[in-house]
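Student: Got a predicted structure plus its sequence, pasted below:
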Amino acid sequence: MHIVIAGASGLIGTQLATTLRGAGHDVVTLVRRKPSSPTEVRWDPAAHLLDPLALAGADTVINLSGAGIGDRPWTSTRIKELLSSRLRATHTLVEAMGRLDEPPRTLISQSGADFYGDSGSAQLREDASPGSGILAQICVEWEAAAHRAPAGVRVVTTRSGIVLSRSGGSMGRLLPLLRLGVGGPLGNGRQYWPWITLPDICAAFEFLALSDIHGPVNVCAPQEADMNSLIAALASALHRPAYFRVPAPALRLVMGKMADELLLSGKRMEPAVLEAAGFQWQHPSLTQAAAWVAGR
């Protein structure tokens, strides 16, 4: 397949490009700097600039673009940037597709588990309603922008869980603390965190590109886990204690709204569509995932 990736410089995008090329696919990445190889094409989503020919002949476009959710404090300006960076990139891709006589057959556009907001212990399949909060609203608008793709384009919106990687990934600063033996759960630890390993999320994107699935897809492992279980499994695999629980008030004092939406909210998400389609996880259990993160 000929696949174009937007947002290929992040953790998922970098590994995804490598995975897809290793599987024999022809991969082009969209970059905002001067291209350094024939497999790169320059674009400027902030200015809605993309030559439609960059997408010509593509079987699938994968859209991972957007400012990092937890990279900076959530000022009002930053919150607007989180939304606008996603909408501008998606609109730019969709508009370029619309200017082609034969647009790409598939658009896989990233969303997130945050679509469901803080849902407590409710079981969340793809037909669940959106939740409330800043991130839920961002995901709703982000998905709607993807569905403006030209008629005939198969649109998949991937609601991804926490990505576990050996370098930390979505665990941010927590994994290095666990490696040092000074980490622990956040808040009461009973919040459900949908999770998936980096190899499995890349495999899921390839699976979706090759399938006929459309609409929302929960991208997470089949074994659910609350934060207490997740931290305990990682600490055990690393042979470290995890006694240093961080109270919710302390997180709110330091991080404000970001603490409630990123760290203390729960989503008991089920990958119903992937399971029904026969997707095979490399790390379906938390024990397997933790062992992989620990390098075992």
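Tutor: Noted; the coordinates are in hand. Computed from a predicted structure; not experimentally measured.

Student: use CA for all of it now, contacts and neighbours both
Tutor: Noted.

Student: Can you name the residues that contact the one residue sitting closest to the centre of the chain?
Tutor: Centroid-nearest residue in the chain: residue 160, 4.4 Å away (criterion: C-alpha atoms, centre = their mean). Contacts for residue 160 (C-alpha atoms under 8 Å, 6 or more residues apart in numbering) come out as 110, 111, 112, 113, 218, 219, 220.

Student: how close does the last one get to residue 280?
Tutor: Applying C-alpha to C-alpha, to the nearest Å, the value for residue 220 to residue 280 is 12 Å.

Student: okay, the two: which has more neighbours?
Tutor: Using other C-alpha atoms under 10 Å as the criterion, residue 220 and residue 280 rank with residue 220 on top: 29 against 14.

Student: That one and residue 193 touch, don't they?
Tutor: No: look at residue 220 against residue 193 with C-alpha atoms under 8 Å: they stay out of range, at 9.6 Å.

Student: can you list residues touching both of the two?
Tutor: 161, 162.

Student: my guess is residue 289 meets residue 197, correct?
Tutor: Yes: Residue 289 is within contact range of residue 197, at 6.4 Å (criterion: C-alpha under 8 Å).

Student: here's the one I want to compare it with:
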Amino acid sequence: MDCEPESPSCCGSDLYIARQELAVDQTTAFAYHQRPGCLSRLTPPWENVTVEHSDQSIEVGSRVTLKTRIAGIPLRWKARHVWYDPPNGFADVQDSGPFAHWHHQHRFESLDHDRSCLVDSIEYRLPAGWIGRTLGGGKARRTIEAMFAYRHRITRDDLQLIADYPMQSKTIAVSGATGLVGDALCSMLTLLGHKVMKITRDETGDADEIAAWGKPEEMKKFEGVDAVVHLAGKPLVGKRWTPEIKEQIRESRVEKTRALCEGLAKLENKPSVFICASATGIYGDRGEEVLDEDSATGDSDDFLASVAKQWEDACSPAKEAGIRTVHTRFGIILSPDGGALEQMLLPAKVMGGKLGDGKQWWSWIALEDALGAIVHCIATPQVHGPVNFVSPEPIRNRDFARTLGRVLHRPALVPAPKFALRLALGEMADDLLLASFRVLPKQLQQSGYQFRFADLEDCLRFYLGKHRKPSQEVPA
């Protein structure tokens, strides 16, 4: 991203301009921004902002209301679109909110037949005149810079998927659509131009839903589906793993998956690909051993390994019916919106450190790569069977803690002893936090997937809005 220097306008406003080259043509870039959900997709996760109302349009007169907090005070930001000229651009202004003046113009410039440039131009003015500018000008500028660094990275990488995987618009059914991965996946797929149908556990689904475990006639809706992404399952974290909870974890994955696959196998027009979630826990605690998709799975007396093995076996009806089947063996998925990273932020901010001795290997993947790799699996016919969804660079837990602390400007000083974790979490502590998984993404790399984030520190800085200062840049 290339940002122009600040240039105050004649009315005392400040001007911020940011440019981002895109790997698609001008019309495709504009269409991405026009689709429902784009604003939510491009809102940085560290900003305390939610979309309260949206007309789901960028045409002139359409409105959006955001809820946010500034210094702990709740505030609504109301904006209205005032210019709409596809595929050249659109613009919005603030009707009420934190700024005395805000005018944001999005322009799309053609570079050649398959490349374009997004130019964001924001003219803004803080309240209280020169006092507001003196006291809050620097903070406002840094906030805007961080926000557009995030927005342009997401936009660039999402549109790169269109360039890398030039598919016709597909109909894709997704289960677990309210979860961390599922919710973000549905949003991304919609913005990439695909139709998403959410798989629900209700008796009957709406027009854009499929009640896969409801009334038998609901399965007929799969007749028009090109791909199924099955992510549903009872969360592993939360309650202690009592025998009852462990059975619920197993049933939600194994039995529900088998029933879904049996239904898909009976269809006259079957989806071309079935992608089912799995986990690196299938390998069991393996210490220093380097693992890939050809490695043996864990022992049957290991709870997570056993459940994951049964989970993958439950997909057999789909595979035997000729549906290309992919098992996405997820590592630790990183996003501040949920999952492990969200749980680790508070301890890290109070100087929390390694878990146990910290020697255990953690195989992680950025949420954005989890989404991109799913698109890769949908679009790449040669990908099938187990696929490790992890970054190419696993890291020891103690180094993970140090890296997170460095990004947050906090020392990772206070360890969490094994006995304390086991006392608090029971069996979950050993299987999820203390076990060692040194897993590599052999299948993704060999099939040509390009990772967005292979370096942990870059990933954390991106998600937490802690971009490197010029003096922090690492020489090439």
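Tutor: Okay, I see it. Please read all numbers here as calculations on a predicted model, not as lab measurements.

Student: TM-score of the superposition?
Tutor: TM-score for the superposed chains, counting by TM-score structural alignment, normalised by the length of the first structure: 0.94, backed by 293 aligned residues with a C-alpha RMSD of 1.8 Å.

Student: Helices of the stretch 151-296 of the first structure, start to end?
Tutor: 174-180, 198-210, 227-238, 248-255, 257-258, 272-277, 286-293 (DSSP state H, counting those that start in this stretch).

Student: quick one: buried residues of the fourth one?
Tutor: Looking back up the chat, that one is helix 248-255 of the first structure. 248, 251, 252, 255 (16 or more other C-alpha atoms under 10 Å).

Student: Which of these lies at the shortest distance from residue 101 of the first structure?
Tutor: Relative to residue 101 of the first structure, the closest of the buried residues of helix 248-255 of the first structure is residue 255; by C-alpha to C-alpha it sits at 47.7 Å.

Student: List the single closest residue to that closest one in space, sequence neighbours excluded.
Tutor: Spatial nearest neighbour of residue 255 of the first structure, chain neighbours left out: residue 73 (7.0 Å); criterion: C-alpha to C-alpha, 6 or more residues apart in numbering.

Student: That neighbour matches what in the second structure?
Tutor: Aligned by TM-score structural alignment, residue 73 of the first structure pairs with residue 240 of the second structure.

Student: okay, and the common contacts of residue 289 and residue 197 of the first structure?
Tutor: 164, 283.

Student: one step back: show me the subset of the contacts of residue 160 of the first structure that the second structure keeps too.
Tutor: Retained in the second structure by both residues aligned by TM-score structural alignment, their matches' C-alpha atoms under 8 Å are the following of those: 110, 111, 112, 113, 218, 219, 220.

Student: Count the residues that sit near residue 225 of the first structure.
Tutor: Close neighbours of residue 225 of the first structure, defined as other C-alpha under 10 Å, add up to 22.

Student: so what corresponds to it in the second structure?
Tutor: Checking TM-score structural alignment: residue 225 of the first structure goes with residue 395.

Student: quick one: contacts for that match?
Tutor: 361, 362, 363, 438.

Student: got the contact list for the third one?
Tutor: I take that to be residue 363 of the second structure. 331, 332, 390, 391, 393, 394, 395, 437, 438, 439, 440.

Student: just residue 188 of the first structure next, same as before
Tutor: 247, 248.

Student: and with 10 Å instead?
Tutor: Contacts for residue 188 of the first structure were tallied using C-alpha atoms under 10 Å, 6 or more residues apart in numbering; they are 227, 228, 245, 246, 247, 248, 264.

Student: Check the offset of stretch 268-285 of the first structure from the chain's centre.
Tutor: 15 Å (C-alpha atoms, centre = their mean, to the nearest Å).

Student: Could you tell me where that stretch falls in the second structure?
Tutor: Stretch 268-285 of the first structure maps onto residues 438-455 of the second structure, going by TM-score structural alignment.

Student: buried residues in the matching stretch?
Tutor: For stretch 438-455 of the second structure, by 16+ other C-alpha under 10 Å, it's 438-444, 449, 451-455.

Student: Could you tell me how many residues sit around residue 237 of the second structure?
Tutor: 13.

Student: residues touching residue 55 of the first structure, list them.
Tutor: With C-alpha under 10 Å, 6+ apart, residue 55 of the first structure has these contacts: 2-5, 28, 30, 41, 61, 93, 96-97, 100, 102-104.

Student: This completes my enquiry, with thanks.
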